[in-house]
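Visitor: Let's see this in three dimensions:
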Amino acid sequence: MVDTDRFRPSVTVAAVIEQGGRYLLVEEETPEGLRLNNPAGHVERGESPVEAVVREALEETARHFVPQAFLGVYLARFQRPAAAAPEDVTYVRLAFSGTVGEAIAGRALDAGIHRTLWLSAAELAACPGRHRSPLVLQCVHDHAAGRRLPLDAVFSHASLRAPGGQGRESRP
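Guide: Model prediction:
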């Protein structure tokens, strides 16, 4: 018997990228209008969180992201009332900090991403109504406060990729 009331959070990753006191953000289209977010997205089947954050940062910023530290695990609930089907999702965000290179010339940004921009923590804090979620600013605050955990704090077993759950374990 399937438990349809079982809690099923949505697992996402986010890249927190700082250069010269400014943070790389994306401005993306949402049902609520244009919102600011860290480069972020969902972990796909067979993908480790580190692989997911590298992929998402590239897709959303057209820059190669090199993770250097794990910031932490963040949870937030999002509720959107809708006439047809209300949305009530809890997101589990795994946030990583790291560096990026220059934008790759000619590489398009992911669908729905309007542009990238660099903002200071104070500039980001001054516009909370434009944030995709409260986790955007929380991740930036934690980074600015010096939070850094080793990348190997996030473990991905090889069973993510291997048929039948067999395979090698991997660390970032």
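Visitor: C-alpha only now, for contacts and for neighbours.
Guide: OK.
Visitor: After the helix or strand hosting residue 25, which helix or strand is next? Please name it.
Guide: Using DSSP states H and E, the secondary-structure element containing residue 25 is strand 22-30. Of the helices and strands lying after strand 22-30 in sequence (DSSP H and E), the nearest is strand 33-37.
Visitor: Next, the angle strand 22-30 makes with that next one.
Guide: 150 degrees (axes from the mean of the first three to the mean of the last three C-alpha atoms, to 10 degrees).
Visitor: hang on, the earlier thing: contacts for the strand holding residue 25?
Guide: With contact meaning C-alpha atoms under 8 Å, 6 or more residues apart in numbering, strand 22-30 is reached by 16-18, 34-39, 60-61, 112-121, 140.
Visitor: If we use 6 Å, what do you get?
Guide: 17, 34-38, 112-120 (C-alpha atoms under 6 Å, 6 or more residues apart in numbering).
Visitor: Write a PyMOL command that selects only the buried members of these.
Guide: Buried members of the contacts of strand 22-30, defined by 16 or more other C-alpha atoms under 10 Å, are picked up in PyMOL with:
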select buried, resi 17+34+35+36+37+38+113+116+118+119+120
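Visitor: Going by distance to residue 96, which of the contacts of strand 22-30 wins?
Guide: Lowest distance from residue 96 to the contacts of strand 22-30 (C-alpha to C-alpha) belongs to residue 17, with 8.6 Å.
Visitor: what sits against residue 56?
Guide: 40-41 are the contacts of residue 56 under C-alpha under 6 Å, 6+ apart.
Visitor: quick one: secondary structure of it?
Guide: Secondary structure, DSSP: H, G, I helix; E, B strand; the rest coil: residue 56 is helix.
Visitor: Next, the structure of the following sequence, for comparison with the previous one:
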Amino acid sequence: MAERLFKPSVTVAAVVEQQGRFLLVEEETPAGLMLNNPAGHLEQGESPLEAVVREALEETARDFRPEFFLGVYLARTQRVADDVTYVRLAFGGTVGEQIAGRALDAGIVRTLWLTADEIRASAERHRSPLVLQCIEDHLAGRRLPLAALHVHASVKSLS
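Guide: Here you go, the predicted structure:
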């Protein structure tokens, strides 16, 4: 049997709206400063909910409380050295106040609260086309129950 070469990268993202503005991060990338939802990679041994709470905290210094599942998104990034397909699990929810003294994750320059129109107008600075798609789905009222995700106990086992 041939070796399986296609290995998508699984990520999680937090979509947070407060008073008509969405929480984004501005981050350093090989292409320069880009905008993204608070997001990152699912790590071995954690559930998607644990991952999105962790990533939001690391990138925004705020506690994220997932309230609904927004959906599963796929996008492909092709660069000179790599070709990656991302599978994004997006969650909507709320955040607390920024935790005083807590540093943002390496590469995160700052957090921003932008309106949907400001986000649409900055599409050329989005880290991924999924940034805006997740926000548009949120605005359209997409809300799936968190129970739509199941994590088998084997994810937590060490063997």
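Visitor: TM-score for these two?
Guide: With the length set by TM-score structural alignment, normalised by the length of the second structure, the two chains reach a TM-score of 0.98; 159 aligned residues with a C-alpha RMSD of 1.0 Å.
Visitor: Let me know the distance separating residue 141 of the second structure from residue 103 of the second structure.
Guide: 33 Å (C-alpha to C-alpha, to the nearest Å).
Visitor: Compare the two (neighbour count), which wins?
Guide: Under the criterion of other C-alpha atoms under 10 Å, the comparison of residue 141 of the second structure against residue 103 puts residue 103 first, with 13 against 10.
Visitor: Would you agree residue 104 of the second structure is in contact with residue 57?
Guide: No: counting by C-alpha atoms under 6 Å, residue 104 of the second structure stays clear of residue 57, with 8.3 Å between them.
Visitor: In the second structure, where's the longest strand?
Guide: If you go by DSSP state E, the second structure has its longest strand at strand 64-78.
Visitor: in the first structure, what residues pair with the next helix-or-strand element following that one?
Guide: With elements assigned by DSSP H and E, the helix or strand that comes after strand 64-78 of the second structure is strand 83-95. Aligned by TM-score structural alignment, strand 83-95 of the second structure corresponds to residues 88-100 of the first structure.
Visitor: With stretch 110-127 of the second structure instead?
Guide: Counting by TM-score structural alignment, stretch 110-127 of the second structure corresponds to 115-132 in the first structure.
Visitor: Skipping adjacent residues, who's closest to residue 153 of the first structure in space?
Guide: residue 70 (7.2 Å; C-alpha to C-alpha, 6 or more residues apart in numbering).
Visitor: who's in contact with the one you found?
Guide: So residue 70 of the first structure contacts 96, 148-151 (C-alpha under 6 Å, 6+ apart).
Visitor: got the buried residues for the longest strand of the second structure?
Guide: 64-66, 68-71, 73.
Visitor: swap in stretch 46-54 of the first structure?
Guide: 48-50, 52-54.
Visitor: picking up where we left off before, got the contact list for the match of strand 83-95 of the second structure?
Guide: Under C-alpha under 6 Å, 6+ apart, the answer for stretch 88-100 of the first structure is 9-17, 63-79.
Visitor: For residue 119 of the first structure, see how far away residue 16 of the first structure is.
Guide: 12 Å.
Visitor: Could you report the neighbour count for residue 126 of the first structure?
Guide: The burial count for residue 126 of the first structure: 10, using other C-alpha under 10 Å.
Visitor: swap that for residue 23 of the first structure, please
Guide: Residue 23 of the first structure: 20 neighbours (other C-alpha under 10 Å).
Visitor: Any chance of CSV for the buried residues of strand 64-78 of the second structure, columns distance to residue 154 of the second structure?
Guide: Output for the buried residues of strand 64-78 of the second structure, formatted as CSV (distance: C-alpha to C-alpha, whole Å):
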residue, distance to residue 154 of the second structure
64, 25
65, 25
66, 23
68, 24
69, 22
70, 25
71, 23
73, 24
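Visitor: So which bits of stretch 139-159 of the first structure are buried?
Guide: 139-140, 143, 151, 154, 156, 158.
Visitor: now, the most widely separated pair of those residues?
Guide: Greatest spatial distance among these (C-alpha to C-alpha): 140 and 158, at 30.9 Å.
Visitor: picking up where we left off before, what about the match of strand 83-95 of the second structure, how far off from the second structure?
Guide: Stretch 88-100 of the first structure: mean distance to aligned residues in the second structure after superposition is 0.1 Å, counting by mean C-alpha distance after the TM-score superposition for the first structure.
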